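Peer 1: What follows is a predicted protein model with its sequence.
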Amino acid sequence: MTLVALWLASSAQLYTEWQRQKDRNAASNAAARPIMAAFFDLQEERRLSGAELADPEGYQKALRAQRSRTDADVTTVQELPDSGWSAPDDIRANVVQVGRNLRKLADYRAGVDQRTASQQQTFDRYTSLISGQLNLFTTLSHVGLPNIDYLARPAIDSVWGMEMISRENALFTRGSVTGRLSATERGQLAGWIGSQHFLYDNKIVPLVPDDQAALYRKLMAGGAWKQKTTAEQKVLSGSGSGADADKFSKGLGTTWSDSVGPVAAQLQQLNATYSVTLTAATEKELSALVRRLIVTSVMGAVAVLVVVLISALLTRTLRRRISALRVAALDLQTRMPAVVERLRSGDVVDLDAELPAIQHGDDELGQLGQALNLARHSALDTTMAQVSQFRGFEKLLQRIARRTQLLIGLQMKKLSELERRHEDPEVLEGLFDLDHLTARLRRYEENLVILGGGQPQRRWRKPVLLLDVLRSAQSEVQDYRRIQIDVEDRVWLAERAVGLVIHVLAELMENAVGFSRPPTPVEVYAARVGRGLAVEIEDRGVGMDPEQYDEANRLMTEPPRMDVMSRADDVRLGLYVVARLARALDIQVELRPSSFGGTRVVVLIPDELVVEAPGRTGPAPEAADAAWPPPPEAAVADPPGVEHRTAPDADTLVTGRVGPLEAAAPVSDVWTRPPRPHPVSQTAGAPRASGTLRVDVAPDVQPLPKRVRLASLADELRDPAAGLGVPPADEQTPDRRSAPARSGATIGAFQRQSRMVRRDVPPTDHEPIDVLPQRRRIPTED
């Protein structure tokens, strides 16, 4: 394309130059004829005007005739710009200026006719008009061709030579009429004679062609030229002193007139001949320019075609080789990730067979193929080194995390023993806080195991109720009191999904609590849907941008390979953990904007992870009747104003309110020994927004023993106002939650009653459901 553009530009430049010179030459030829005619007419009118001022009767008729001829030629010059004449801007501007100057001719003639202008003024006025035309001749002779401009110089100098002779003629004519010639006029004459000889001897004859130079020499050697020269010499040498100093004889004027006429005619003929020669040379130069334009364009076109053909052949060859190299590189790009994945999996891979070397010769493309081979080797070596390093680092990370988990498990067992041993409210408060921190620490350690490529070791042997799963996840959150749980159905999760689901929900709850301002609540809602079980976690925080939601959802669907070292400064490590666990269980996690301005997370647990209520097998009814005679009322809610602290299991510590307070039960409904319970139906769901699960019992089936809230409390603990002599509860605002010691006292009373019950309860072969108000752990293997 560059070569084609260069050829087009060169051809266009040559054509433009030829067209410009052709138009300039045509404009010069069209303007030269009328201007030259006006030039000679003005010279003759100048001579006759001077004679008419000296002898009106003798020259008036001849002057009028000359003025008519001059007017015709001047009108042609003035009308030339508006006659459709096409010319360059500089030539047109000069012609227009000459036409304006010629408009002054009428004033000059009026000065002659009215005798208001002197001889010298008249001469100077006509000379100024003629000098303007001589400058126009100089402009017309420049056609833009160096050779032609050089040949045009003698033509211009020839016109100036004829102007010098014309000025002498006007002066001689005026002297012949007046009979006098002043010293000033003789000085002017001497200058014109010198300029005339200099022009013809140095600037015309040496530069014209030889044949025309011979004609000039013949003219100058002829009798007329010699007679003219003799007259000039007599005028210059005949100046005397006194009264006869300015005298000019008529005989000398006659001699001049007889000689200057033939000389002027021959000079005009020689100038016209040279103009024809100059025009022919110009046409020849323009024709040569056309030929050069054609030859250059054709040669350029041929060169372009040759270059295009060679370039096409080379390009075809190079493209074929580059395409083969590109195919090999793409094949390397396609196969290398699979090889790297196999290396990371620990497989033995034959690299030369799986990724063969690229062979493309020894030239530049071959060197490029060798560079790709080197890049392949470097990438594989680096990958193998990184795989070994990361594998060792992951093993080290998992080993450290496992050891820490053992210590955490021992710590949790120790805390459980201390909670059962102590009854002091303040001590129990501290122990429960430590238990909460330990549960959170265990989750963080499991994060390290997951990021290291392992799986949590918490295992369940039996399905777990969804509400217990949600409470266990809630207990692993720092600000758990802000979380409100609402379960629509009584749903059970498969034992293999319990631990991972708890971890996923705990991470999402932690994010919801961490990115929302206290004390705004975090609402957790769970219900069965068409494709499984849906858990929604909604906060009222600052939310995220649409691009961040898209990126987070893309992370949930396509969890990347985790590089712990490169992701160490990423604050979204919890989302990476959630993405990995969700993929392991085929759980769908989606983040959406919340109507409260925060974030709403929807966790869809598939149907295969949701199971029916596990069946429980108990002892014979007659054995149970002797041991447990519980009343129909299975549980009694807290009195108004008293917040119940639910006793969580080992993985749960729920101390916030999860549902509205129920009406208080009569104090007389305390722990009794009901008959042995029959199998209990688990099909009914728990009430929404309630902290306790409701178990529907058939009329003829006695439920398992249940804890009766506040049944084991002393009167002072159940109603402190009664022991202190304060006004009744209906006369003051109940606010028993403000005293931290009350919850500890309540828990202590529950523990005392639980120990009494455990001593009196005979052994059974089934698991009691929430029999005691103590912390019960969901069975695990760790």
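Peer 2: Yep, it's here.
Peer 1: From here on, just use CA atoms for contacts and neighbour counts.
Peer 2: Noted.
Peer 1: which helices and strands does the longest helix along the chain pack with?
Peer 2: Ordering each helix of the chain by length in residues (DSSP state H) puts helix 250-345 first. The contact analysis (3 or more C-alpha pairs under 8 Å, 6 or more residues apart in numbering; DSSP states H and E) places helix 250-345 against helix 2-54, helix 146-178, helix 210-221, helix 223-237, helix 364-421.
Peer 1: could those helices go into a markdown table alongside mean neighbour count and distance to residue 358?
Peer 2: Below are the helices and strands packed on helix 250-345 laid out as a markdown table (neighbours: other C-alpha atoms under 10 Å; distance: least, C-alpha to C-alpha, whole Å):
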| stretch | mean neighbour count | distance to residue 358 |
| --- | --- | --- |
| helix 2-54 | 19 | 34 |
| helix 146-178 | 20 | 63 |
| helix 210-221 | 14 | 79 |
| helix 223-237 | 16 | 97 |
| helix 364-421 | 16 | 6 |
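Peer 1: quick one, what contacts residue 716?
Peer 2: Residues near residue 716 by C-alpha atoms under 8 Å, 6 or more residues apart in numbering: 722-723.
Peer 1: do the same with residue 404
Peer 2: residue 445.
Peer 1: again, 10 Å this time
Peer 2: Contact partners of residue 404, counting by C-alpha atoms under 10 Å, 6 or more residues apart in numbering, are 398, 410, 441-442, 445-446.
Peer 1: Turn the residues you listed into JSON lines, including distance to residue 418.
Peer 2: Output for the contacts of residue 404, formatted as JSON lines (distance: C-alpha to C-alpha, whole Å):
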{"residue": "398", "distance to residue 418": "30"}
{"residue": "410", "distance to residue 418": "12"}
{"residue": "441", "distance to residue 418": "19"}
{"residue": "442", "distance to residue 418": "19"}
{"residue": "445", "distance to residue 418": "23"}
{"residue": "446", "distance to residue 418": "25"}
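Peer 1: take a look at this one as well, against the first:
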Amino acid sequence: MASRTIRFKLYALLSLPIVALVALWAFVTGYVVGDFFELRQAGTLYDQVSAPATALATEVQHERRVSAIQLSTASGRADGLPEARGQTDRAIDDFLRRATALETTSVLSPKLGDALAEVTAQVQKLRTIRGDIDGGIVNRLQAVQAFSTITDAIYRLQDQVVTVSEIDLYQQAVGLQRISHAHDLLSREDALISGAILAGELTHDEYEAMEVLAPNRRLLLSEGVAALDDELSAPFNALLVSPTYRGLVALELEIADASTLPRDRNAWQPLAGAFSATVDRFLVSRASLLNDRADAAAGGIIAQIIIAGGLGLAAILGAVILSAKLGRRLAEELGHLRMTALELAEVRLPQVVERLRRGETVDVKADAPPIPTTGTTLEITDVARAFSTVQSTAVEAAVGEARLRHGFNRVFRNLARRNQSLVHRQLTQLDSMQRKTSEPEVLEDLYRLDHLTTRMRRQSEGLIILSGATAGRTWRNPVPILDMVRAAVAEVEDYKRITVLPMPDAKLTGTATADVTHLLAELLENATVFSPPTTMVSVRGGVAGRGFVVEVEDRGLGLQARECEAINERLASPPEFDVADSEQLGLFVVSQLAARHGIKVTLNRSPYGGTTAVVFIPQTVLTGAEGVPAGVMAGE
């Protein structure tokens, strides 16, 4: 196959499957499957939420009426109130059981969940409402209004339950909801008027409530019936023109006009009861019919899913078969390139760099051969060649950097060795001059020069350590740690500010003495430089479980927690020396010396606000010999 661009192969591979998936499965998933699940969800909500909520509303309405009658009787007791309350409690238990079932909670939306919580909160108030009624604390209107807060919460919940996406089904469901709400308003009217008939009068507040309830009931009923189609609205239309409904409306208007109970008080309850029962029956039958329509719509959607899914699957299989050959070839080429690139990045280049760091010789051509290219895709072949070029360039750069680093190290080492030799000669000369004079002023100047020269020697040794070599000074015999600390103090410029506290007897091995002295001198130098000149720096030591600990404490400003953590990390794991990072050479020297002898150095916050450097010297560089005098430095 001739070389082609990766764009051509990708388009040839992906165009047909993408077109088939977008054209067919987007339609199936976005419209058909979504509608199906929404209908199934609506059915679940009707069975688990709407039906028990409707039953609960019916029982609350019945208890509301009986409670209003009890508040209106002279004896204060109404027949059937305990039974009504028991039926309400059973409806509440059934509602809460279904509403909290896993089948229900899995399909709840946030708004529907809030509506359920509101209904639950309202039904919890029933005990208080019943207590107020039994104690005669509330009047008839207040009791009806208290029960009505529960039914209002239920109807708000019913509004949230209507979730079908089919616009026609949604409109019919909303229409039935309005009729159901109108039926609840009639129930409130019935409770007030039935109680008022027993009491013999309708209070002014109850009359004002009737002026609101009756018009709203008629409005909701007419709007709900108007929203239904012919099949669903037929029985309601017949009911609206029936003598029962006309008589009921006439009684409402009479009450509104006369501001009192109707002349024929015995006419209200038969008319209201007959109309309410008829509405209940129609609502149940219309809701059943609407559910049958939803089930039929779901069945049609399933058929659409099967047809559209089969056609889509056939198109996708054809597209996959046509693009499989190109896809397999391209995947093999990309996979080979990927494995080669990973090997280059994770194995070959790190090995070359590590060898260079160890000082080994690297042959660029032998250790970084070109990446083999076996593919036929033009872009993949170009990328492989580019990786080969990058590999060679990276190895050559690493080789050059290693040579440069070794060159810098040699320069540091040679310069430091020369300075070390001169400083050593200068120290010998100063020692000779000190022996030849006895004048105090001259001796003081010579001592000052000796101290300055000692510091110069430490700087030279620091350059040698930076180059990766050893300082060169050693002792043949063990040295007391206290003498080592004093020697470190002598190498600090502001040594007069340093207080060395008494320490237990312990000795360092001769081979580690020079490095530990240098390490401690660097820490002491930092402590004096980064603390006010009027403060003292204290040095204390003590025996630890597995070694010896020396603490250097200053009273400066201290380090921030993040800065202290970063420095401790560098001290624990010394990085490779970077010429560009020359601001903390002393700490780098400390980390190198500590790593050389297994010494652990950590910086902590001092109780006085400054910094405490803790140097843990392990048992491997200590000796248990007692009374062994300090050795003489080799070569001196």
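Peer 2: Received, thanks. In this text the structure is predicted, and so the values were computed from the model without any measurement.
Peer 1: picking that back up, which helix or strand lies directly C-terminal to the longest helix of structure 1?
Peer 2: helix 351-354 (DSSP states H and E).
Peer 1: And that next one against structure 2, how far off on average?
Peer 2: Helix 351-354 of structure 1, aligned to structure 2 and superposed, deviates on average by 5.2 Å (mean C-alpha distance after the TM-score superposition for structure 1).
Peer 1: ditto for stretch 298-309 of structure 1
Peer 2: Using mean C-alpha distance after the TM-score superposition for structure 1, the mean distance for stretch 298-309 of structure 1 is 4.9 Å.
Peer 1: Mind listing what's buried along that stretch?
Peer 2: 300-301, 304, 308 (16 or more other C-alpha atoms under 10 Å).
Peer 1: Need the residues you listed in TSV (columns: distance to residue 216 of structure 1).
Peer 2: Shown next, in TSV, are the buried residues of stretch 298-309 of structure 1 (distance: C-alpha to C-alpha, whole Å):
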residue	distance to residue 216 of structure 1
300	47
301	50
304	53
308	59
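Peer 1: And the strands in structure 2?
Peer 2: Under the criterion DSSP state E, structure 2 carries strands at the ranges 479-480, 498-500, 507-508, 537-544, 547-553, 600-605, 611-618, 622-623.
Peer 1: what about those strands, which gets the closest to residue 443 of structure 2?
Peer 2: strand 498-500 (22.1 Å; C-alpha to C-alpha).
Peer 1: counterpart of that closest one in structure 1, which residues?
Peer 2: The alignment of strand 498-500 of structure 2 onto structure 1 (TM-score structural alignment) covers residues 483-485.
Peer 1: Tell me which residue lies nearest the centroid of structure 1.
Peer 2: residue 547 (18.3 Å; C-alpha atoms, centre = their mean).
Peer 1: so who does it touch?
Peer 2: residue 553.
Peer 1: Residue 120 of structure 2 contacts residue 153, doesn't it?
Peer 2: Yes: contact criterion C-alpha atoms under 10 Å: residue 120 of structure 2 and residue 153 qualify, at 9.1 Å.
Peer 1: okay, those two: which has more neighbours?
Peer 2: Taking neighbours as other C-alpha atoms under 10 Å, residue 120 of structure 2 and residue 153 compare with residue 153 leading, 21 against 18.
Peer 1: ok, that one to residue 89 of structure 2 distance?
Peer 2: Using C-alpha to C-alpha, to the nearest Å, residue 153 of structure 2 is found at 17 Å from residue 89 of structure 2.
Peer 1: just residue 421 of structure 2 next, same as before
Peer 2: Where residue 89 of structure 2 is concerned, residue 421 of structure 2 sits at a distance of 103 Å (C-alpha to C-alpha).
Peer 1: pretty sure residue 483 of structure 2 is touching residue 504, no?
Peer 2: No: counting by C-alpha under 10 Å, residue 483 of structure 2 does not reach residue 504; the two are 11.8 Å apart.
Peer 1: Now for the counterpart of residue 611 of structure 2 in structure 1: which residues touch it?
Peer 2: Under the alignment (TM-score structural alignment), residue 611 of structure 2 pairs with residue 599 of structure 1. Residue 599 of structure 1 makes contacts with 511-512, 515-516, 537-544, 549, 591-593, as judged by C-alpha under 10 Å, 6+ apart.
Peer 1: can you rerun that using 6 Å?
Peer 2: 538-539, 543, 592-593 (C-alpha atoms under 6 Å, 6 or more residues apart in numbering).
Peer 1: what's the answer for residue 11 of structure 1, then?
Peer 2: Contacts of residue 11 of structure 1 by C-alpha under 6 Å, 6+ apart are residue 297.
Peer 1: What count of nearby residues applies to residue 571 of structure 1?
Peer 2: Counted with other C-alpha under 10 Å, residue 571 of structure 1 comes out at 9.
Peer 1: Next one: it from residue 556 of structure 1, what distance?
Peer 2: 16 Å.
Peer 1: same check, this time on residue 400 of structure 1
Peer 2: 27 Å.
Peer 1: do the same with residue 253 of structure 1
Peer 2: 122 Å.
Peer 1: Who has more neighbours out of those two?
Peer 2: Remark: of residue 253 of structure 1 and residue 556, residue 556 carries more neighbours, 24 against 21, as counted by other C-alpha under 10 Å.
Peer 1: Which residue, other than its chain neighbours, is closest to the more buried one?
Peer 2: residue 579 (4.7 Å; C-alpha to C-alpha, 6 or more residues apart in numbering).
Peer 1: Now for the counterpart of that neighbour in structure 2, how many residues are close by?
Peer 2: Aligning on TM-score structural alignment places residue 579 of structure 1 opposite residue 591 in structure 2. Neighbours of residue 591 of structure 2 under the rule other C-alpha under 10 Å: 24.
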